[in-house]
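>>> Sequence first, predicted coordinates after that:
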Amino acid sequence: MERVLIVEDDENIRQLLKLTLASFNYELVDFENGKDAYDYLQDNKVDLAILDLMLPGMNGYDILKFIRSKASLKDLPVIILSAKDKELDKIMGLDLGADDYLTKPFSVLELAARIRSLLRRSKKDERLIQIHGLCIDLDKRIVTIREEPVELTYKEFELLKYLAKNEGRAVSREELINQIWGYDFIGESRTLDVHINSLRKKLGNEYAHWIQSVRQVGYRLVSGDNDA
């Protein structure tokens, strides 16, 4: 049974979420205080988190930053559920690593559908990412191309994994730096380009062009079948 964490300070909304999601046979853990949720995540595993942004104790943005900085939680699917409906708020939440953003008022059935979609994707990507001959083993941290190993550094592996998990999406330079180097990175942004160029060389001629530069944005991975 998948465990879903709900962090929501509105009692009525929290109870509605618990009632609805329990009918889909999820195990539910809920908190109204952000700090309590943060403390819980230190030592407990969940399969998906639903975060409000404006919370007592610790806001949702800071909880999300913590999730993406902790190795054991880094790939945890996160849905932001918030009354903050301005475009800038959504961009900030997604840039910090949220997988989805739903504004209040919302449809509980739509939320349930998004949860199912994220959990399916999470299970699929749990151990292996395979894209047309390229295989990324997340547990063993091994990359192979047509069963031949490719030796990557730690950062190169993390870059390839993140781009592959977001296949087809243009990922900003800021997002890549935050996700791979961390939010406290103070080096030069050129570091990202150096690692991308090295990664392309190691992938070889057949796969190097999959990692595309997106002008004034960053990079995206587009596999051969999806290459425009």
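Sure thing, it's come through.

>>> Only C-alpha atoms from now on, for both contacts and neighbour counts.
Noted.

>>> buried ones in the top helix by length along the chain?
Across the chain, the longest stretch assigned as helix under DSSP state H is helix 108-124. Applying a neighbour-count criterion of 16 or more other CA atoms under 10 Å, the buried positions in helix 108-124 are 111, 114, 115, 118, 119, 122.

>>> Export those as JSON lines, with columns for distance to residue 10.
Formatted as JSON lines, the buried residues of helix 108-124 follow (distance: CA to CA, whole Å):
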{"residue": "111", "distance to residue 10": "17"}
{"residue": "114", "distance to residue 10": "21"}
{"residue": "115", "distance to residue 10": "20"}
{"residue": "118", "distance to residue 10": "24"}
{"residue": "119", "distance to residue 10": "25"}
{"residue": "122", "distance to residue 10": "28"}
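
>>> Please compare the first structure with the one that follows:
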Amino acid sequence: MASNKILVIDDTTVVRIKVREMLPPGNFQVLEAKDGIEGLNLIRKEKLGLIMLDFLLPKMNGWDVYQEIQAQPELRKIPLVIMSGRKEEVVEKLPEPFQYFEFLGKPFDQKQLILAIKAAMAKAKLPREDDGTSASSNNEPSTQINPAATAAVNSSGEIEALNAKITKMQAEINGLKKQLTQVVSFIKQKVK
């Protein structure tokens, strides 16, 4: 069935095979692409039910593929899982929280894969803001959007995203402090 086609775009053969093996047998047709250009060609050619996109790819990187997908409304509707072993590179281009795709860190296990796919499917169903909705009545001042209000809303969203990042970073710092304390304790015991 066409809706069960999953495209795995990853330059690592092991990852493509791993995804294929972790999916429930018989339910999916897995298509594979080893670089961004090959992946984008399959995205345009096939009717896909899910795209799994590595962020670091040869020929055309995952960021460029992502932008091509987002530029076309019919492709934006396809559930998307972005994979990477370096989440910071994804967050640098696409700040958290990720609204329209799910992130899957490498390495991953079957449970993480299935959860990411389910989350991507749910996120793909969310309504999207249409960038062109307010441009239709520019002649009437009463219907124009106040730029200051728009900036405040954007700033508010940015502040929330930054606060979420700070909270996450603080948790990581606390985890690192705990690990450092354990290492120091271990070294002290060995020195005795």
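Great, that's in hand. Note that the structure is predicted; figures quoted are calculated from it, not measured.

>>> Let me see the TM-score of these two.
The pair, once superposed, lands on a TM-score of 0.61 when counted by TM-score structural alignment, normalised by the length of the second structure; 144 aligned residues with a CA RMSD of 3.4 Å.

>>> for the buried residues of helix 108-124 of the first structure, which one is nearest residue 194 of the first structure?
Relative to residue 194 of the first structure, the closest of the buried residues of helix 108-124 of the first structure is residue 122; by CA to CA it sits at 29.7 Å.

>>> Strands of the first structure, start to end?
Secondary structure of the first structure (DSSP state E): strands at 3-7, 27-31, 48-51, 78-82, 100-103, 128-131, 134-137, 142-145, 148-150, 171-172, 211-214, 218-221.

>>> Trace residue 101 of the second structure over to the first structure, please.
When the first structure is aligned by TM-score structural alignment, the residue opposite residue 101 of the second structure is residue 99.

>>> That match is in contact with residue 78, isn't it?
Yes: under the criterion of CA atoms under 8 Å, residue 99 of the first structure is in contact with residue 78, at a separation of 5.4 Å.

>>> neighbour count winner among these two?
For the pair residue 99 of the first structure and residue 78, the greater number of neighbours falls to residue 78 (24 against 16), based on other CA atoms under 10 Å.

>>> dump the residue contacts of that one.
Listed by CA atoms under 8 Å, 6 or more residues apart in numbering, the contact set of residue 78 of the first structure reads 48, 49, 50, 51, 64, 97, 98, 99, 100.

>>> Residue 90 of the first structure too?
Residue 90 of the first structure makes contacts with 84, 101, as judged by CA under 8 Å, 6+ apart.

>>> any idea what it aligns with in the second structure?
Applying TM-score structural alignment, one finds that residue 90 of the first structure aligns to residue 91 in the second structure.

>>> next one: residue 113 of the first structure
Superposed on the second structure with TM-score structural alignment, residue 113 of the first structure falls opposite residue 115.

>>> now residue 78 of the first structure
Per TM-score structural alignment, the equivalent position to residue 78 of the first structure in the second structure is residue 80.

>>> Pull up the gap between that match and residue 149 of the second structure, please.
Taking CA to CA, to the nearest Å as the criterion, residue 80 of the second structure is separated from residue 149 of the second structure by 32 Å.

>>> Could you do residue 34 of the second structure as well?
On the measure of CA to CA, residue 34 of the second structure and residue 149 of the second structure end up 45 Å apart.

>>> These two: which has the busier surroundings?
A direct count of neighbours by other CA under 10 Å for residue 34 of the second structure and residue 149 places residue 34 higher, at 18 against 10.

>>> Please name the nearest non-neighbouring residue to the equivalent of the more buried one over in the first structure.
For residue 34 of the second structure, the aligned position in the first structure is residue 32, judged by TM-score structural alignment. Nearest non-adjacent residue to residue 32 of the first structure, counting by CA to CA, 6 or more residues apart in numbering: residue 9, 4.0 Å away.

>>> ok, now which ones touch the one you found?
Residue 9 of the first structure sits in contact with 31, 32, 33, 52, 55, 56, where contact means CA under 8 Å, 6+ apart.

>>> Which position in the second structure pairs with it?
Taking TM-score structural alignment as the criterion, the aligned counterpart of residue 9 of the first structure in the second structure is residue 11.

>>> and that match, how far is that from residue 105 of the second structure?
15 Å.

>>> Residue 46 of the second structure too?
Computed as CA to CA, the residue 46 of the second structure to residue 105 of the second structure distance reads 26 Å.

>>> who has more neighbours, those two?
Neighbours were counted for residue 46 of the second structure and for residue 105 using other CA under 10 Å; residue 105 has more, 17 against 14.

>>> so that one sits right up against residue 88, yeah?
No: contact criterion CA under 8 Å: residue 105 of the second structure and residue 88 do not qualify, at 10.5 Å.

>>> so who does residue 46 of the first structure touch?
Contact partners of residue 46 of the first structure, counting by CA under 8 Å, 6+ apart, are 2, 3, 4, 5, 76.
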